[in-house]
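Engineer: coords please:
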Amino acid sequence: MRKQNLILIFILTLMPTLSGCGIIDYFYLPPGEDTAQELFEAGNDAMREKNYVAAASYYSKLKEDHPFSPNALAAELALADAYFLDEEWAAAVETYKDFENMHPRHEAIPYVLHKIGIANMKLYPSIDRATQPVQDAYSYFQRLVETYPDTEYAKDAANKMVEARAMLAKHELYVGDFYFRMGQYASALSRYREVETNYRDVPEAYDYAVNQSKIAFIKHREKRSSQKQEKREGSWKEMFDWL
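Structural biologist: The predicted model follows:
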């Protein structure tokens, strides 16, 4: 009995020490937050597994909870990559832009400009939509080619500039053809001449525009002549009706 009492006293004596060592906390307190390193590794694992939604979540949490961590900068770029690979083009553009604004001298800027350009082109779904994303893409590719001509991304950016110009020219022709089909020849002529003036570097579009301009001009003159004739005939008819 005395032995049992001594054991009990010994355990009670150790309790403050055990509590101080964190054993009580381990069993009764909620687990601590993930560290920046843990979040970064979890995001990288998710990227390797192509689970881009989860990866974006980990990288976002790292940025928010550990903004001064050594991994924070890498997480910013990785977050943009996660959006890009998940084909969340608008989110990718904004996140890459944020990275460029925050770190304009970073060595990854040529890569970032290239990705912004590509993502913007992806935001242009079809020829009948507004061309602002394509114009933005062209601007970023142009910056890349002019500012970082010796990088591995410059050659592809130059090719993408040609592609963007063709897309812009084809959009103008699409609108011009629409007006032409509607019989609005003056508006059609304006679009065709826009291509003639500004897209000589897109031969196929330029040649088509030159030909259509001639046809639209003739159609426009014929329509105006017909309208004038109808107006004159209408005036004579009104006069005879009055008599």
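Engineer: Only C-alpha atoms from now on, for both contacts and neighbour counts.
Structural biologist: OK.
Engineer: What ranges does the chain have for its strands?
Structural biologist: Under the criterion DSSP state E, the chain contains no strands.
Engineer: which helix is the longest one in this structure?
Structural biologist: When the chain is parsed with DSSP state H, its longest helix is helix 203-242.
Engineer: Which secondary structure elements does that helix sit against?
Structural biologist: The contact analysis (3 or more C-alpha pairs under 8 Å, 6 or more residues apart in numbering; DSSP states H and E) places helix 203-242 against helix 154-181, helix 185-198.
Engineer: correct me, but Leu168 touches Pro133?
Structural biologist: No. The criterion here is C-alpha atoms under 8 Å, and Leu168 misses it with Pro133 at 10.4 Å.
Engineer: out of the helices and strands packed on helix 203-242, nearest to Met102?
Structural biologist: helix 154-181 (22.4 Å; C-alpha to C-alpha).
Engineer: Tell me the buried residues in that closest one?
Structural biologist: Of all the residues in helix 154-181, those buried under the rule 16 or more other C-alpha atoms under 10 Å are 154, 157-158, 160-161, 164-177, 179-180.
Engineer: tilt between that helix and helix 203-242?
Structural biologist: 20 degrees (axes from the mean of the first three to the mean of the last three C-alpha atoms, to 10 degrees).
Engineer: starting at the chain centroid, how far to helix 154-181?
Structural biologist: Distance of helix 154-181 from the chain centroid (C-alpha atoms, centre = their mean, to the nearest Å) equals 18 Å.
Engineer: Would you agree Ser187 is in contact with Asp177?
Structural biologist: No. The pair Ser187 / Asp177 is not scored as a contact, 9.7 Å apart, by C-alpha under 8 Å.
Engineer: Next, the structure of the following sequence, for comparison with the previous one:
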Amino acid sequence: MRVKHLLVISLLILISACSNSTKVDENLSEVELYQQAQKDLNGKNYSAAIAKLKALDSRYPFGRYTEQAQLELIYAYYKISDTEAVRDTANRFIRLNPDQPNVDYAYYMRGLAAFDQDQSFLARFIPLDMTTRDPGAARVSYNDFAQLTRFYPNSAYAPDAKIRMVYLRNLLAAYEAHVGVYYLERQAYIAAARRGTYIVEHFDGTPSTANGLAIMVEAYQRMGMTDLANSSLEVLKLNYPKYPAIASGTYKPMVKELADRDWFSRTIVRWVGSNNDPLPPGQTRANEDLEKRYQDALEEIPKEIKASTK
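Structural biologist: Next up, the predicted model:
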């Protein structure tokens, strides 16, 4: 079955390559190019829209529709899953138009492209645990969204970016926990203890904080560092009294359970996964129900976790 999926993917790539060779009439005016590009976007013919938007950008670099065309180009690249082109085009727009009213959209799309980078087409057919993979793209996406929310806190895209940042922070913390377990399994206890400490210091308030403490307890116990193990265990008991490893009153190694998803992570993943489409550029194409979805997501977050993410 997977072979068939790969064949379909290969066919789509070939079709995309052929469609990218779309020629644009050299006699079209700026207005005609923009109108035809809009028609292609509305018809979901993104490759044709890209060809026209690129032509408009190169032929009329100081035209009336140039800046909006550049924003639409970012959107069109996203719709064909060309993440590198999205980031390159967004970076170029930010560099050339730092004061443009809709520059926040370029920041948003840049982060969204990195966010989706690991959500590859292949991953839709081959199940992958994102918390066990190299989180490089997740870090880039988090930093991009952080810039958006810092520079443009009142942006229409800021609420969506904040929700994704919560998910990404939890993802990064979970990845660190997996690394800590990896070190425990290989008896690299000093490295495991350091990784657990890193989680507690840099990802406090995430669902993986308790896992970080548990890794510290187990690593210190196995190294015979009783005082450090006991102090870490006391912190774990005080802050997470229902943690599975201490449910019986004494610490029990929970290496296998550390890989399990918690309620909060599952909820955020489901919400983000159902909201992968970007918000279209410009006021005329804005997503009117963004605020409602943001509020709905916030209401589902437990109070103690919500407080730690403010």
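Engineer: Just the TM-score for the two chains, thanks.
Structural biologist: The TM-score (TM-score structural alignment, normalised by the length of the first structure) is 0.71; 191 aligned residues with a C-alpha RMSD of 2.1 Å.
Engineer: Can you say which of the helices and strands packed on helix 203-242 of the first structure is nearest to Gly234 of the first structure?
Structural biologist: Of all these, helix 185-198 comes closest under C-alpha to C-alpha, at 23.4 Å.
Engineer: which other helices and strands contact that closest one?
Structural biologist: helix 154-181, helix 203-242.
Engineer: if I look at the alignment partner in the first structure of Tyr152 of the second structure, how far off is Tyr111 of the first structure?
Structural biologist: Residue pairing (TM-score structural alignment): Tyr152 of the second structure is matched to Tyr148 of the first structure. Here Tyr148 of the first structure is placed at a distance of 10 Å from Tyr111 of the first structure (C-alpha to C-alpha, to the nearest Å).
Engineer: what do you get for Val145 of the first structure?
Structural biologist: Val145 of the first structure is 12 Å from Tyr111 of the first structure, by C-alpha to C-alpha.
Engineer: who's more crowded, these two?
Structural biologist: More crowded of Val145 of the first structure and Tyr111, by other C-alpha atoms under 10 Å: Val145, with 22 against 15.
Engineer: who touches that one in this structure?
Structural biologist: 154-155, 157-158 (C-alpha atoms under 8 Å, 6 or more residues apart in numbering).
Engineer: Mind filtering those down to those shared with the second structure?
Structural biologist: Retained in the second structure (both residues aligned by TM-score structural alignment, their matches' C-alpha atoms under 8 Å) from these: 154, 157-158.
Engineer: Go through the residues you listed and say which is closest to Gly117 of the first structure.
Structural biologist: Ala157 (8.2 Å).
Engineer: Isn't the closest one up against Ser139?
Structural biologist: No. Here Ala157 of the first structure does not reach Ser139: they are 10.3 Å apart, not a contact under C-alpha under 8 Å.
Engineer: Which position in the first structure pairs with Asp57 of the second structure?
Structural biologist: Aligned partner of Asp57 of the second structure by TM-score structural alignment: Lys63.
Engineer: Could you do Ala219 of the second structure as well?
Structural biologist: Here Ala219 of the second structure is matched to Ala216 in the first structure, going by TM-score structural alignment.
Engineer: Settle this for me: its match is touching Gly183, isn't it.
Structural biologist: No. Using C-alpha under 8 Å, Ala216 of the first structure makes no contact with Gly183, being 9.2 Å away.
Engineer: For the two, indicate the residue with more neighbours.
Structural biologist: Higher neighbour count among Ala216 of the first structure and Gly183: Ala216, with 25 against 15, using other C-alpha under 10 Å.
Engineer: Next up, the contacts around the more buried one.
Structural biologist: Contacts of Ala216 of the first structure (C-alpha under 8 Å, 6+ apart): 180, 185-186, 188-189.
Engineer: Check which residues of the longest helix of the first structure are buried.
Structural biologist: Per 16+ other C-alpha under 10 Å, helix 203-242 of the first structure contains these buried residues: 205-206, 209-210, 212-213, 216-217, 219-220, 223.
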